[in-house]
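Trainee: Pasting the sequence and the predicted model now:
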Amino acid sequence: MTTLTLYTNPMSRGRIARWMLEELGQPYETVLLDYGSTMKAPEYLAINPMGKVPALRHDDRVVTECAAICTYLADMFPQAGLMPSDRAAFYRWMFFGAGPFEAAVVNKALGVTVPDDKRGMVGYGSFDDVIRTLRGHLAGSPYLVGTSFSAADVYLGAQIGWGMHFGSIPKEPEFVAYAERIMGRPAAIRARAIDEELAGRK
């Protein structure tokens, strides 16, 4: 009997990993950690030396980083249908989210301005380049990889939803329509309800 354990905090990127687990339809356990205390305790640092969440334990294997967790679960549980056959497109957009998109959005939120002559150093060029690229792709595709929902939509889709909610990315029509398509999925609704209830207890 396989065992899945999610180490998380309801106010963290762990919400993405929970959504992915809910999409799988597999039983899993949750270990809640607090910032600055149990997240930095020796017991958890043995699982993730970075002292941050989420982390996933699958039997005797540990995976950290949201993009890696989503990709790993899609690969290990193919019956969920979250790993598309077009692996090239899947990896492209999954790691576009983990690299250029997240870096550009976080830097913008922090007020980091990259000089024009240094754009080649940051890996994403400019925030506008990233937004234009993603907007153009979603204008011609209902999901990140063709016509089927995948783990890439869990990972990057969650970031798009949060970005619009917190004002860190513009509410472009393509992003709004895309978020409406994916955020209404039963697994997404269940995951949000679980984390919102847990957040209310803290």
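Mentor: Thanks, I have the structure now. Numbering: from 1, shown residues only.

Trainee: going forward, measure contacts and count neighbours with C-alpha atoms only.
Mentor: Fine.

Trainee: Contacts only, for the most centrally placed residue in the chain.
Mentor: Nearest residue to the geometric centre of the chain (CA atoms, centre = their mean): residue 155, 3.0 Å. By CA atoms under 8 Å, 6 or more residues apart in numbering, the contact list for residue 155 reads 16, 66-67, 70, 94, 97.

Trainee: Can I have the buried ones of those as a ChimeraX selection?
Mentor: The ChimeraX selection below is limited to those of the contacts of residue 155 classed as buried (16 or more other CA atoms under 10 Å):
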select :16,66,67,70,94,97
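
Trainee: Below is structure B, check it against A:
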Amino acid sequence: MDIRLHHCPQTRSMRTLWLLNEIGVPFEIVLHRFGKALRAPDFLEKSPAGRVPALEIDGDVMFETGAITEYLCERYPKAGLGRLPGKAERRDWLVWVHFAETISQHAATLTQQHVMLYEDAMRSPIVMKLEAARIGKCYEAIEQALGGHDWLLEGGFSAADISVGQAVYMARHFTKIEPYEELAAWYGRCAEREAFQESLPGEGKRLYDRDFYPAWPAEPGA
């Protein structure tokens, strides 16, 4: 098995990196700088939208994290991270694996607003506040789903927790998780996992230069 992951730290490809670390198969990481490097012709052949992750596996290339997650979990069922067709938790597993992208899209919009736009005149306070509130709605859904369980599915830790956990890792830069007791405890369990720790950015490779970005401009007295 020849696996090569094209990765930018603190992006959606962290989701695939964490999953591969949990599965425990050998793989190679190809690091890219976020930005123009992803629009180079040779990379666009692997990921036509110029985004990570791109996963080379057995000579073929995949993109889109949800598809990659489903494929890897079916390819390595002994890892126990998937819920295969016909299994009782399959439907809910699919919902949460793909709900991660809803969270990620809100976080991506805020990343653009706070990180990628360098001049205040280019930023939109309305967009910042709306998107941060939408992340809060996503947190509420996770909070309700956990309902006292350690993981999103009663059957135990799975790639659903990886997908949503990575999305929350990104989103917490813009909307705090602490007001959500169940969510915060669950995220803490995710963050304690060795495979999660191994997927974090190395020294000097962070996309975000701070842990939290409040909506701009700050409210009076904030």
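Mentor: Received the coordinates, thanks. These figures come from a predicted structure and were not determined experimentally.

Trainee: Relative to residue 110 of the first structure, which of the contacts of residue 155 of the first structure is nearest.
Mentor: The closest of these to residue 110 of the first structure turns out to be residue 97 (CA to CA; 18.0 Å).

Trainee: Surely the closest one is in contact with residue 156?
Mentor: Yes. Assessed by CA atoms under 8 Å, residue 97 of the first structure is found in contact with residue 156 at 5.2 Å.

Trainee: related to what we said a few turns ago, my guess is the residue nearest to the centre of the first structure is in a helix, correct?
Mentor: Yes. Under DSSP: H, G, I helix; E, B strand; the rest coil, residue 155 of the first structure falls within a helix.

Trainee: Distance-wise, check whatever residue of the second structure lines up with it relative to residue 59 of the second structure.
Mentor: For residue 155 of the first structure, the aligned residue in the second structure is residue 163 (criterion: TM-score structural alignment). Distance, residue 163 of the second structure to residue 59 of the second structure, using CA to CA, to the nearest Å: 25 Å.

Trainee: ranges for the helices of the second structure?
Mentor: Applying DSSP state H to the second structure gives helices spanning 13-23, 41-44, 65-75, 90-111, 125-146, 159-171, 181-192, 194-198.

Trainee: and among those helices, the most buried is which?
Mentor: Of all these, helix 159-171 carries the top mean neighbour count, a mean of 25, counting by mean count of other CA atoms under 10 Å.

Trainee: quick one: that helix to helix 13-23, angle?
Mentor: Helix 159-171 of the second structure and helix 13-23 meet at an angle of 140 degrees, taking axes from the mean of the first three to the mean of the last three CA atoms, to 10 degrees as the criterion.

Trainee: how many neighbours does residue 80 of the first structure have?
Mentor: Residue neighbour count, defined by other CA atoms under 10 Å, stands at 16 for residue 80 of the first structure.

Trainee: I figured it was touching residue 73, is that so?
Mentor: No. Judged on CA under 8 Å, residue 80 of the first structure makes no contact with residue 73 at a distance of 9.3 Å.

Trainee: which neighbours do the two share?
Mentor: With contacts defined as CA under 8 Å, 6+ apart, the residues shared by residue 80 of the first structure and residue 73 are residue 24.

Trainee: got the contact list for the counterpart of residue 131 of the first structure in the second structure?
Mentor: By TM-score structural alignment, residue 131 of the first structure lines up with residue 139 in the second structure. Residues in contact with residue 139 of the second structure (CA under 8 Å, 6+ apart) are 177, 180, 183.

Trainee: any idea how far residue 139 of the second structure lies from residue 172 of the second structure?
Mentor: For residue 139 of the second structure relative to residue 172 of the second structure (CA to CA), the value is 10 Å.
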